[in-house]
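J.: Predicted model follows, preceded by the sequence.
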Amino acid sequence: MNALMILTLILFGLMVAIGGMKGLRSFIALFINFFVILLMTLMMIDQNANPVYLALAACVVISAVTLFFINESNVKTKTAFLATVLTTLLLVIFIQFMVEFVMVGGFSDEEVEGLTIYNFYVGINFVQVMASVVMMSTIGAVVDEAISISSPMYEIHRHHPDMSVKELFDSGMRIGRDLLGTSANTLFFAFFGGYLALLVRFKDFSYSFGQMLNAKVFSAEMVTILAAGIGVALIVPVTSILTAYILVRQQHKNKESTR
């Protein structure tokens, strides 16, 4: 038994012991989402495939698995899923434009050193591939933020069913503002935690601060962080307005049906 298997068993045990059945579903969802990403990657090898469309489809599937498989189908997960899909659609065009503008598609100088024996003319649009990478890096934070807003809004509405759409929307925005700062910090420090070795390598290469900022590999990661931050910011008003409207509308329908 190797270290990966031991860590997997520890994770499984903790998730089941602490989360119960929901923890078990969360553990299974990790592997389902992993195979979705793996399938998307294999399909990208086809030269006729559009990586952006594949990533968009994968984001929808991952959102559905994360929300409905783990938390089951209810008003909270439905509104969070709808908000996630709408926010992702808004981000698609922006992300592709940003990747082309910053020119971070393809391999950087630091990455090609060990790949010089390979042919890079593989017939794949690396700008679209990079846009797909940014999308896949964004979806996790967006889904997490969406359910973190819709769930407390549902509880607020359940205890105060007479709230108007505007009052419930304002409550959702206040919740989102509290989450926004911590989510942005999580994304930022996740980059430095994952790329600490890269920063050390920049130091070994005697890169100046300007050279580090202009390095393609650094710029690509910064684009990913900023796109994820924009997605986390956009999901707050989108989830708030959708959840407020759907909950209040459902309340009105329930009142009419009891008359």
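T.: Received it, and whenever you're ready, just let me know what you need. In this text the structure is predicted, and so the values were computed from the model without any measurement.

J.: Every contact and neighbour count from this point should use C-alpha atoms.
T.: Will do.

J.: Helices of the stretch 151-259 of the chain, start to end?
T.: Using DSSP state H, counting those that start in this stretch, the helices assigned to the stretch 151-259 of the chain run over residues 165-194, 196-204, 209-214, 216-258.

J.: How far off centre is the last one?
T.: The chain centroid and the centroid of helix 216-258 are separated by 12 Å under Cα atoms, centre = their mean, to the nearest Å.

J.: dropping in the other structure now:
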Amino acid sequence: MESGSDPDPTPAERPRGRRRREVPEDAAPPAARPAASSHGHGHGHGHGDGVAIHASRGSRIVLLALTLALLAATVTGLIVLWPGSSSAAPSQKLLAPGVEVLHVTVTEIPAARAPDQNMIVQAEGTSDPIDGRTVSVQVPPEIAVSGLHVGDRLRVLSVADASGQTDAAAGDTGSEGLDTGEDIVPGEAASDGGGALTPSGDGGAIAPSDAGGAAEQSGTAEAAPELYYYFDADRKVPLGLLLVLYLVVVALVARGRGLRAVVGLVAGVAVIVLFMFPAILGGQDPVLVALVGGSAMIFPCVYFAHGISVRTTTAILGTFGGLAVTVVLALVAGRPSGMTGTDGDAAMLLFGQTPTLSLSAIFLAGVVISGLGALNDVTITQASSAWELRAAMPEASRWEIFTATMRIGRDHIASTVYTLAYAYIGSALPTLLVASTIERPLLDTLSSGEIASEVFRTLVASTGLVLAIPLTTAIAATLAAVGTPRRNRRRELEEHLARF
């Protein structure tokens, strides 16, 4: 009786309790669950079965008109600025007469080495006419101390005298033995720590700077019967392997889209090599060439990787807006900032070969092209984010979509700005290290020479990038609209009836 002190549930209560356990009040009916799951899945991809995102017909017409106008302007610029055969810059020979590039593999490195002196290493030839033979190679000190190892593959120079004999075969002729014509100009002695290679004065061809000093270091001609000069490392095999690894990783991770992006990159590089380089060397305005060339690079890079759609076309418009801001800012701020473009050995060598070129304009053209990749990155991200947020918030206003997308954009701005800065710092690291050893104020250091050029490049490219984000976001938020096709209304009706 004690165990039964509590009254048993009435028959009317039992079914009600079981119903609450079987079907909770807040649970959706079974027929509605698949539809809700499918709807949520659609949001994850941005184009769910329940919500269709599209641009209005009028918006598409305006977008198409703007894109075609930009494409027509780009094609017109390519036609007008395309270099002809008459304006082609004369080519320069790499090597002086009697100088030949051969391939060797390092076999022996001396144990004792002076950090400020040229070094003689032993190597085995891997190309004709020295294949399989042991030769001596003179290596400049900056290469010797940077980590030369046994097994390294090198490209070396073989120098012939006026009689056609190589320098080693002719014996110790001194620096006069290298004078085979106007293209070879002997430099300082190797014992002074000078480099092994010197560009010639007239033709720009490369020749060893001395032979007499090298012969003195190596002893007599009989002790080193064949002496060659370091030219460069042979990087074809390792770089080829890295390229294959890169393509495999891209194919496995990004699959078809990643490989299409590589095709777009190849197309962009082709624009630079086939159009921009010849046009600038042919005398065209470098900034105008960079603007037209950058525009021509945008279309294949975006459409190859992401396909042709309203979303990607929105990104293209945003990229063009950022590109225009970068060009205008570079032109306006370049002269007051003293950006002459004359910093660095490459700029002076280019001016020596083609004195009619404007180095300041070439520098500004480089600023425009340098920020193009990051600019395209942020515009694609912003356009895609706006469409994804519209799919997730179909009832939100355009302003709400804009503000939500801009929150993503601000995070992207922060990361991209220091990405550009760090990239430029890495490329100018030797210059920064030298500057850090000089006693002068920080502002003077940042505003001097090559450092000022990198600061200018970072500021201009970052400004164009930052302003492209709200522009792309505004276009995408305006174009992204919610549609209610007939199949969506029918599904909503079925879900509504399933609740009863």
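T.: That came through, no problem. In this text, all values refer to a predicted model and were calculated from it rather than measured experimentally.

J.: Need the helices of the stretch 151-259 of the first structure in JSON lines (columns: distance to Phe126 of the first structure and mean neighbour count).
T.: Converted to JSON lines, these look like this (distance: least, Cα to Cα, whole Å; neighbours: other Cα atoms under 10 Å):
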{"stretch": "helix 165-194", "distance to Phe126 of the first structure": "22", "mean neighbour count": "16"}
{"stretch": "helix 196-204", "distance to Phe126 of the first structure": "22", "mean neighbour count": "13"}
{"stretch": "helix 209-214", "distance to Phe126 of the first structure": "19", "mean neighbour count": "12"}
{"stretch": "helix 216-258", "distance to Phe126 of the first structure": "12", "mean neighbour count": "19"}
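
J.: Tabulate these in a markdown table, adding columns for distance to Leu38 of the first structure.
T.: Formatted as a markdown table, these follow (distance: least, Cα to Cα, whole Å):
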| stretch | distance to Leu38 of the first structure |
| --- | --- |
| helix 165-194 | 21 |
| helix 196-204 | 25 |
| helix 209-214 | 31 |
| helix 216-258 | 20 |
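
J.: of all those helices, which lies closest to Val99 of the first structure?
T.: helix 216-258 (7.5 Å; Cα to Cα).

J.: Which residue in the second structure aligns with Ile149 of the first structure?
T.: Taking TM-score structural alignment for the superposition, Ile149 of the first structure sits opposite Gln382 in the second structure.

J.: I figured that match hits Leu471, correct?
T.: No. If you go by Cα atoms under 8 Å, Gln382 of the second structure and Leu471 don't touch, sitting 9.6 Å apart.

J.: and Leu241 of the second structure, what pairs with it in the first structure?
T.: Using TM-score structural alignment, Leu241 of the second structure pairs with Ile6 in the first structure.

J.: scratch that, Val368 of the second structure
T.: That one, Val368 of the second structure, aligns with Met135 by TM-score structural alignment.

J.: Tell me how many other residues surround that match.
T.: For Met135 of the first structure, the neighbour count with other Cα atoms under 10 Å is 25.

J.: and if you look at Gly240 of the second structure?
T.: Gly240 of the second structure: 11 neighbours (other Cα under 10 Å).

J.: measure it to Ser218 of the second structure for me?
T.: 35 Å (Cα to Cα, to the nearest Å).

J.: what do you get for Phe299 of the second structure?
T.: Distance from Phe299 of the second structure to Ser218 of the second structure, by Cα to Cα: 58 Å.

J.: Give the equivalent position in the first structure for Gly318 of the second structure.
T.: Under TM-score structural alignment, Gly318 of the second structure pairs with Ala83 in the first structure.

J.: so which helix or strand takes in that match?
T.: According to DSSP states H and E, Ala83 of the first structure maps onto helix 75-102.

J.: by contact count, what packs against that helix?
T.: Contact analysis of helix 75-102 of the first structure by 3 or more Cα pairs under 8 Å, 6 or more residues apart in numbering; DSSP states H and E lists helix 51-64, helix 126-159, helix 216-258 as its packing neighbours.
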